[in-house]
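Q: got a sequence here, can you build the structure:
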Amino acid sequence: MGSFSIWHWLIVLVVVLLLFGRGKIPELMGDMAKGIKSFKKGMADDEDAEDTRTVEHRADEPVKPSKEKATKS
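A: Here you go, the predicted model:
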């Protein structure tokens, strides 16, 4: 009961091919690969943006809270 025989897997494969067609499966995999690549690129862009963010102020100037933090409270 825990494992499937080769006949079970063949039936599943036939059903999947009937539902999606022969050309649709590679197209779906290509779209998934593009999505993964764009996700990785977005993550790398976020890391670069965090690294380049700096805050400049003078020592005699008091630090003021940003507007974002003031509106969240």
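
Q: hey, let's count contacts and neighbours off CA atoms from now on
A: Fine.

Q: next secondary structure element downstream of the lengthiest helix in the chain?
A: Assignment by DSSP state H gives helix 24-52 as the longest helix of the chain. Using DSSP states H and E, the helix or strand that directly follows helix 24-52 along the chain is helix 67-72.

Q: please provide the structure for the following sequence as well, for comparison with the first:
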Amino acid sequence: MQMGPWQLLLIAVVVLVLFGRGKVSSLMGEVGKGITAFKKGVKDGTEEIEREAASTAKDVTPEEKDKA
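A: Below is the predicted model of the structure:
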């Protein structure tokens, strides 16, 4: 069962009435900060993995033997 726009609007109104505008606003601000911190952590982790892979990369091309 999917939620339509009217159901979502009703839930939003109920949350606003129960918690008040100030509390909902501060909660959304904290959610935004959390999302930003998560994205930064993922980016930093990816960069660290790439740096580690680059520093441990070795040349694996086979050496050619002299044909003398």
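
Q: next, the mean deviation of the longest helix of the first structure compared to the second structure.
A: For helix 24-52 of the first structure, the mean deviation from the second structure after alignment is 0.5 Å (mean Cα distance after the TM-score superposition for the first structure).

Q: so which bit of the second structure is that helix matched to?
A: Aligned by TM-score structural alignment, helix 24-52 of the first structure falls on residues 23-51 of the second structure.

Q: list the buried residues in the matching stretch.
A: residue 24 (16 or more other Cα atoms under 10 Å).

Q: quick one: distance of it to the chain centre.
A: 6 Å (Cα atoms, centre = their mean, to the nearest Å).
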